[in-house]
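Novice: Here is a sequence with its predicted model. Questions after.
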Amino acid sequence: MHSTVDALLVLSFGGPEGPDEVRPFLENVTRGRGIPPERLDAVEEHYQHFGGVSPINARNRELIAAVRDRTDLPVYFGNRNWHPLVEDTLASMVSDGVRNALVFATSAYGGYSACRQYDDDIARARKAVGDAAPQLTKLRHFFDHPAFVAANADAVRAAQAEVAPGARLVFTAHSIPTSADAAAGPPEEGGHRYSRQVAEAARLVAAEVGAAEYDVVWQSRSGPPQVPWLEPDIVDHIDALHAAGVTDVVISPVGFVSDHVEVVWDLDNEAKERAAELGMGFARAATAGPDPRFADMVVELIDEHRHDGAPRRLSEVPGAGCTVNGAPCAVDCCLPPKRRGRPAS
């Protein structure tokens, strides 16, 4: 058994909660990345389309409430890019006497933005509060956890009921530069941890719903066009499916834990509108986060760590274990791309 754990920190990306917060949030996300103002203008318009509010904070608060109902630990909430900022949350944890906390990062996958940057957040927050900082242990990847797979599978089944039988199943995740994907994983694993884990999660969900054929595509790319990113893009793929005679499509955002602006804009607006223009039936599956089994999974990950339990996994694709105080699981794992730039939600 590990030393006594006295709190859980839910660590996420953050998002604005009002029109006046959108631009400062985007500038915070992209600081130092050389993003042109016109790109921020375009993304800001997406947020204003939804009243300047990203769904992500509300979904995280719902998750926190559900976890609190299932555990004896106090649960704190901190973000990388917007309030409540993780530095402020950690200061509150110190004031409350927390000494040894677990961290649940709201991403199922490896990679720079999905994993290592959360390690950086932890290290930065601990440095900000100084010597009184508690030990922070980030919980493992969960892309192949039975509860995550089951929640996504049931969401797919519900979406399939909205369109004609035999609709093409398409999984999406956030695109990243191909150079970053190559660096996502230690050399002995051959890198590509992020795309391999997304592909494995898609395979597991497809098997659960009995889909013999499916596609894995990408969304929300940004940055200069000369920089290669993971492809194909979801909208381009809808065009290709239509050209191949596909009449109905079900989209599963398996790469995302909860809705945020990139999910609801890129899928519920751009992809849905393109399918409608082509006369295709379209349904988008829910993300896994609101499913009660997701909160059950978080508590199971906590107990797994507290009691040295055997991890429940449905695959052999490598996933990272716990990391402590912001130290990455491997020196060369999930390095940042040389050129980054994606305002996100």
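Specialist: Nice, thanks for sending it over. Not measured: the values here are computed from a predicted model. Numbering: from 1, shown residues only.
Novice: rest of the way, CA atoms for contacts and neighbours
Specialist: Fine.
Novice: Residue 76 against residue 87, yeah?
Specialist: No: contact between residue 76 and residue 87 fails when scored by Cα atoms under 8 Å: they sit 11.8 Å apart.
Novice: this is the other structure I want to compare:
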Amino acid sequence: MNHPQPAPSEHGEPPFDALLVLSFGGPERPEDVRPFLENVTRGRGVPPERLDAVVEHYLHFGGVSPINELNRDIIARLRHDLAATGVDLPVYFGNRNWHPMAEATVERMREDGVTNALVFATSAWAGYSGCRQYHEDIERARAAVGEGAPHLRKLRQFYDHPLMVAAFADAVRGAAARLPDETREGARLVFTAHSVPTAADANAGPAAAGGRLYSRQVAEAARLVAAEAGADDYDLVWQSRSGPPHVPWLEPDIVDHIDVLAERGVPAVIVCPVGFVSDHLEVVWDLDTEAVDAARRHGMDFVRAATPGTDPRFTRMIVELVAEVRDGVPARRLGIEPLWGAATDGRPCADQCCLPVRRPGR
């Protein structure tokens, strides 16, 4: 369906005429698993045996990642919420690593007559893979499409949006309520997010801002959710590390931390995957499988808080993020850590911000 060409605004820029939901991607049949993982890890020096192990993780769930279907559900609800607020924006879906690939989606947007679109990336965070790489995805897709490719502008990071924090806090309370009465009072609240190499975290954010913006944002999100949930004390740990074992990554790992809690006599653990939007494979394997198994070995009760992607507040948050750029609505934030990667003038990143870590010899 062709959309009419929008009239230029008073500033000479055409109004926004579409929204692209841009995500990581995942396989949806067993034969796609290995090619998908090769896309994800290309150029990263991931050992073959690590890749083989992750293939088995996917095959454990039939070779299907939940992420694409979860994103389709988000998009369906987002279309409804946009329409309910009177915003007429068609919503498209593209991925970095698997179909529907961003390049094909941007080509379809051009064919549909889209000229100036907003982009919601399904990562709340600063850092290379969480922010800057999405800008690279956008530019790669536009370059692949060539002449007539729509302008694409990424929305800001949203780790501290009040609706995101409230959804996680309710999920923490809901998880705690599932614990037996006899272990609930002594349960430990543990927040977890995707680990990254420590060198990559040091590069997260411009050097002038002190770097480490990814881990700082995660720590702040954990603080905000804990406060909203009424938790006075908690731990922050990491999960899903990959790559060569000699490369330092953010620690401790969630499974190692459960071992430590068991040694301390903690009877139960409430895990909140604060670093994740949806229950994709790294949640259902690393937490619902490996972490659960670790807790069971120690006789600990284990509950996991839901991710916010299925919460109605999540798509309401996206509508608000759109309104910030489209209508100039003031941003709602609870945190104090800086946001980079979507400046108000449209510049994608600060100088030297969130650059990838280059291995020796590259």
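Specialist: Received, thanks. The structure presented is a predicted model; accordingly, all values stated were derived computationally and were not measured.
Novice: Mind checking the TM-score on these two?
Specialist: Here the TM-score for the pair of chains, by TM-score structural alignment, normalised by the length of the first structure, is 0.96; 340 aligned residues with a Cα RMSD of 1.6 Å.
Novice: sorry, back to before: pull up the overlap in contacts between residue 76 and residue 87 of the first structure.
Specialist: Both residue 76 of the first structure and residue 87 lack any common contacting residue under the criterion Cα atoms under 8 Å, 6 or more residues apart in numbering.
Novice: how many neighbours does the alignment partner in the first structure of residue 213 of the second structure have?
Specialist: Superposed on the first structure with TM-score structural alignment, residue 213 of the second structure falls opposite residue 193. Residue 193 of the first structure has 26 neighbouring residues, counting by other Cα atoms under 10 Å.
Novice: Over to residue 52 of the second structure?
Specialist: Neighbour number of residue 52 of the second structure under other Cα under 10 Å is 12.
Novice: Quickly find the element holding it.
Specialist: Using DSSP states H and E, residue 52 of the second structure sits in helix 48-60.
Novice: Find the centremost residue of the second structure, please.
Specialist: residue 123 (2.8 Å; Cα atoms, centre = their mean).
Novice: aligned partner of that one in the first structure?
Specialist: By TM-score structural alignment, residue 123 of the second structure lines up with residue 107.
Novice: my read is that match is in a helix, agree?
Specialist: No: with DSSP: H, G, I helix; E, B strand; the rest coil as the criterion, residue 107 of the first structure is coil rather than part of a helix.
Novice: so what's it up against?
Specialist: Residue 107 of the first structure neighbours (Cα under 8 Å, 6+ apart): 114, 115, 141, 256, 257.
Novice: Could you do residue 133 of the first structure as well?
Specialist: Taking Cα under 8 Å, 6+ apart as the test, what residue 133 of the first structure contacts is 90, 94, 99, 126, 127.
Novice: Now which of those residues would you call buried?
Specialist: Buried by 16 or more other Cα atoms under 10 Å: 90, 99, 126, out of the contacts of residue 133 of the first structure.
Novice: ok, so of those residues, who is nearest residue 71 of the first structure?
Specialist: Using Cα to Cα, the shortest approach to residue 71 of the first structure within these belongs to residue 99, at 17.8 Å.
Novice: all strands of the second structure, in order?
Specialist: 18-23, 91-95, 116-121, 151-154, 188-194, 235-239, 268-272, 301-304 (DSSP state E).
Novice: Please pull up the equivalent of residue 262 of the first structure in the second structure.
Specialist: By TM-score structural alignment, residue 262 of the first structure lines up with residue 282.
Novice: Just name the most buried of the strands of the second structure.
Specialist: Highest mean neighbour count among those (mean count of other Cα atoms under 10 Å): strand 268-272, with a mean of 26.
Novice: on that earlier part again, so can I have TSV of the contacts of residue 107 of the first structure showing distance to residue 249 of the first structure and neighbour count?
Specialist: Output for the contacts of residue 107 of the first structure, formatted as TSV (distance: Cα to Cα, whole Å; neighbours: other Cα atoms under 10 Å):
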residue	distance to residue 249 of the first structure	neighbour count
114	27	22
115	30	26
141	29	23
256	19	22
257	21	22
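Novice: In contact with the residue nearest to residue 73 of the second structure when sequence neighbours are not counted, which residues are there?
Specialist: Closest residue to residue 73 of the second structure apart from its sequence neighbours, by Cα to Cα, 6 or more residues apart in numbering: residue 310 at 7.9 Å. Residues near residue 310 of the second structure by Cα under 8 Å, 6+ apart: 70, 73, 74, 278.
Novice: Among the residues you listed, which one sits closest to residue 168 of the second structure?
Specialist: The shortest approach to residue 168 of the second structure among the contacts of residue 310 of the second structure belongs to residue 278, at 11.5 Å (Cα to Cα).
Novice: Would you confirm that that closest one contacts residue 67?
Specialist: Yes: Residue 278 of the second structure is within contact range of residue 67, at 7.1 Å (criterion: Cα under 8 Å).
Novice: how about the helices in the second structure?
Specialist: 33-41, 48-60, 67-84, 102-111, 133-145, 162-177, 181-184, 198-202, 213-229, 254-263, 281-285, 292-297, 312-326 (DSSP state H).
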